[in-house]
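> Sharing a model that was predicted from the sequence below.
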Amino acid sequence: MSSGIQFETQDWIKQLGADYQHYKVRQNQGQLIFSDAMGVINEEEGTEVYAAGFYNHTQISELVPIFARIGKIQVLRLMMNFSGLSKGFCYVRYENAAMAQRAVNCYNNNQIGDKILTVKISRDNRALCIKSSSNSDISGLIKLLRGETSVTKLVLYRIPNTDYGLIVKYKTHKDAALGRKGLIRRFKSDIFQWKLDFEEATWELIWNSQLETYNFFGKSLSNNELL
C-alpha cells in the first residue's frame, strides 16, 4: 500500500459516519481491504457483489462511498497488481442479500465517469472439484481432508468411462481458496479446480461424507472405518 493511500484513509473513513468508526484499510495478498477491525463478517451466500470496469488508478477511497450509498458495507476488497494499481475490479460484501441485489440493480451497466460498470452477485464458490484416475490418490485425499475443520462435506463420484471425482465443500469461499492454495502447494498439482455445477449431473454418486454408510471403491463401509 502506498503512503498516499495510508494518509488519505484517515479523513475519508471519518466522513462515512458512525457506522464505520472502527473500519480500517489494510493490505493483504494483493488486495486492499476495507473492513471493520473489530467486527465479525457475515459470509452468507448472496451478500457479496463483484464490480468491474473502473480505471486502474481508482482508489478504494473513491469506491467505498459509492457502494455505501446502497447500505452498510461489511468488507470491500480491491484487487491490486504488483505496481500498486488496481486491477479494475473489486468485491463488496453487504450486511444482507437484499442490499447486494440492490447494488446490482442500481449500478450494473451504469456509468461512473466515462466507464460502464459491471456489477453482479459474486459467485460464492465454496467447493473444489478434484479429478483423479488413481483410487489411492483419492483415498489419501479423503483421509487428509476429513481432518480439516473448514471442510463441511466430501462427495465422491465416478465419472463415466473416465476418472473419479471428489467434491470438497468448505464453510466459506475464503476457506475454499486457502484450501485450494494449500493443496496445490502440497501436491504440486493442478487437479484442484473450482467446482462446476453442471458436472454433478453426469456423475455417479459413490459416497457422501454426511451419510453413515457408503460404497467406497466397491466396498460397503461405515464412516468410522475410513478414519
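Noted; the coordinates are in hand.
> use CA for all of it now, contacts and neighbours both
Fine.
> Packing partners of the helix ranked longest in the chain?
In the chain, with assignment by DSSP state H, the single longest helix is helix 173-187. If you count contacts as 3 or more Cα pairs under 8 Å, 6 or more residues apart in numbering; DSSP states H and E, helix 173-187 packs onto strand 127-132, strand 192-194.
> mind redoing it with 10 Å?
On a contact count with 3 or more Cα pairs under 10 Å, 6 or more residues apart in numbering; DSSP states H and E, helix 173-187 meets strand 127-132, helix 135-145, strand 151-158, strand 164-170, strand 192-194.
> Next, the buried residues of that helix.
173, 175-177, 179-180, 183 (16 or more other Cα atoms under 10 Å).
> which one of these is nearest V155?
Comparing those against V155 with Cα to Cα picks out A176 as the nearest, at 15.0 Å.
> Mind telling me what element the nearest residue to Y55 once chain neighbours are set aside is part of?
The shortest distance from Y55 to any non-neighbouring residue, by Cα to Cα, 6 or more residues apart in numbering, is to G88 (5.6 Å). Using DSSP states H and E, G88 maps to strand 86-94.
> One more to weigh against that first structure:
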Amino acid sequence: MEGQQLQQLLNPQRLKSLQEWMQKSSITLTQVNGQRKYGGPPPGWRGPVPGPGCEVFISQIPRDVYEDRLIPLFQSIGTIYEFRLMMNFSGQNRGFAYAKYGDPLTASTAVLTLHHYRLPEGGCLTVRNSTEKRQLRLGDLPTSINQVELLRMLRMMSEGVEEVLLKMAGPKGREFVALVNYSSHYAASMAKKVLVQAFRKQYGISITVKWMSFSKSKHVDETGEDDRFTPPVLNPLPKPSITPPHLHPQPLLHDVPPHPLIQPFFRAAGGPAGLRDETMPRAPVNQDAVSQLQWICELHRLGTPQYEVRFHRTSSDGFLYFNFKVLVPGLLFPLNGVIQILPGTSIQAMKAEVYRAAAEQVIQTMCKVSNLRPF
C-alpha cells in the first residue's frame, strides 16, 4: 500500500528524465541530511571557496521538478559552485533550493534574471539572495580576555573560525562581547550548539551565544532571520543621486589627508588607535576607487576590504540598484550603502562598476566622519 501511494506522489516520467540527464551530463548528486547536493566544489573548479553574498535562495519549486531542470537553468547565469535541493522522505523536493555562484554579482544577476521565471512544467520561481548568516555574538565574556587568546580558544572548540572582534556593548557600554565570523553558515550553526557547554566545561565560564542581529528593521528571508544592517556609529550612506555613478566623471583620491586628521574616524569606528606617526604619502595617481581604498587600508594596517553586493531592484528608467556592505577587518562594523548603475555588456563589467562605486562611497564616508575633504 505504501509503495502504491509513493508511486502516486512521484512522476515516473520526471524521474526518468532526471536519470537520463545525470547519465548524459555525468552529474553526481549526493543525498545528505534531507538535501540532494551537486558540487561544493564541482569537478574542475579552480577558484576559491565563494564568500558571503554568493548564494541565492530559490522557492516555489513544483514538487516534481528536479535538478535536470533547475541546474541548467541557474548555470545559464554563471558557473555554479554548489546546488542544494531540499528533499523529503518520499522522493519529492520540498519546494526550495540553494544555488551558490563564484561571486556576489553573479548571484545578484541570477536574482535579477530568474525571479518570477515561469517553468515549462508550470509554476513561477521565487529567487532572492540567501542570508548565509555566519556571525555569532558571544556575551558575558570576562573583561580580562584578549582577542588573540579568545581566537585561540574558539579555534580549539569549533571549526571555521575566521576572525574575532572584541568590543564594549550594552546601554552603558559595560558589557564585553565578541563578534565571531565563521567560514560558513553551517560552521556557525555547529559552533552555536557547542560553545556554551564548551566554555563552561573547559574554563568554568558561563557565556551567551546568539546569532548576530544587524538591525531592528525586519527583513525576513528563508531562515526567518534579520538580514539588514545599519552601522551602530555611522548613519546609513545617502541614497544615490538621479545620475548613476558611471555617467559622470569619478574624482580620484589624488591627495589623502594627513594621518592625524583621519584618526578620529578610526577611533569612532573602533579601529586601531596606534596608527603611523608620519604624514601619509600621496595615493597612487590614476587608480580607481577600489585600488585607492585598498591602499588606505594597507597604510593603516586595517586588512583587505571585503565586498558583499546584493541586487535590490530595477527602477522604471532601467537603472539597477545594489545594496553593498564593505567589511574592513580592522574596524568593528561594516560600511554599507546603495549604488545604482545601468546594465553593462557583461557580468564582469557590471561587477567592476559596482565595486568601484561602493569603494568610492566608503572612502567619502571615512573622510566625512573625519571632517575631511576627500578630494
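Now that the structure is in, tell me what you want to look at. Model, not experiment: these values are computed from the prediction.
> Quantify their similarity with the TM-score.
Once superposed, chain against chain, the TM-score is 0.66 (TM-score structural alignment, normalised by the length of the first structure); 198 aligned residues with a Cα RMSD of 4.1 Å.
> on that earlier part again, mean shift of the strand holding G88 of the first structure relative to the second structure?
On superposition with the second structure, the mean distance recorded for strand 86-94 of the first structure (mean Cα distance after the TM-score superposition for the first structure) is 1.3 Å.
> Which stretch of the second structure lines up against that strand?
Mapped onto the second structure using TM-score structural alignment, strand 86-94 of the first structure covers residues 93-101.
> can you give me how far that stretch is from the chain middle?
17 Å (Cα atoms, centre = their mean, to the nearest Å).
> again with stretch 191-204 of the first structure
17 Å.
> counterpart of D124 of the first structure in the second structure?
By TM-score structural alignment, D124 of the first structure lines up with E132.
> Which of the three states applies to its match?
Using DSSP: H, G, I helix; E, B strand; the rest coil, the structure places E132 of the second structure in coil.
> Who's the closest spatial neighbour of it, skipping the chain neighbours?
Leaving aside its chain neighbours, E132 of the second structure sits nearest to H185 (5.4 Å; criterion: Cα to Cα, 6+ apart).
> my read: that neighbour touches E159, true?
No: with contacts counted by Cα atoms under 10 Å, H185 of the second structure stays clear of E159, the gap being 11.5 Å.
> So for those two, which residues contact both of them?
Any residue near both H185 of the second structure and E159 by Cα atoms under 10 Å, 6 or more residues apart in numbering counts here, and that gives A191.
> what's the neighbour count on the alignment partner in the first structure of N33 of the second structure?
Matched to the first structure by TM-score structural alignment, N33 of the second structure sits across from Q29. Neighbourhood size, Q29 of the first structure [other Cα atoms under 10 Å]: 8.
> What of S158 of the second structure?
Neighbourhood size, S158 of the second structure [other Cα under 10 Å]: 18.
> May I have the residues that are in contact with it?
Counting by Cα under 10 Å, 6+ apart, S158 of the second structure touches 182, 187-188, 190-195, 198.
> do S25 of the second structure as well
S25 of the second structure is in contact with D68, counting by Cα under 10 Å, 6+ apart.
> mind listing what's buried in stretch 351-361 of the second structure?
For stretch 351-361 of the second structure, the neighbour count (16+ other Cα under 10 Å) marks 351, 353-361 as buried.
> okay, that stretch sits on what stretch of the first structure?
Going by TM-score structural alignment: stretch 351-361 of the second structure matches no residues.
> Quick check, R267 of the second structure in contact with L261.
No: the pair R267 of the second structure / L261 is not scored as a contact, 11.3 Å apart, by Cα under 10 Å.
> so which of the helices and strands packed on helix 173-187 of the first structure comes closest to I73 of the first structure?
In terms of Cα to Cα, the element of these nearest to I73 of the first structure is strand 164-170, at 23.8 Å.
> Next, work out how far apart the residue nearest the centre of the first structure and L16 of the first structure are.
The centre of the first structure sits closest to H173, judged by Cα atoms, centre = their mean, with a distance of 3.3 Å. Distance of H173 of the first structure to L16 of the first structure, given as Cα to Cα, to the nearest Å: 28 Å.
> related to what we said a few turns ago, average distance between the longest helix of the first structure and the second structure?
Averaged out, helix 173-187 of the first structure is 4.1 Å away (mean Cα distance after the TM-score superposition for the first structure).
> Thanks a lot, see you next time.
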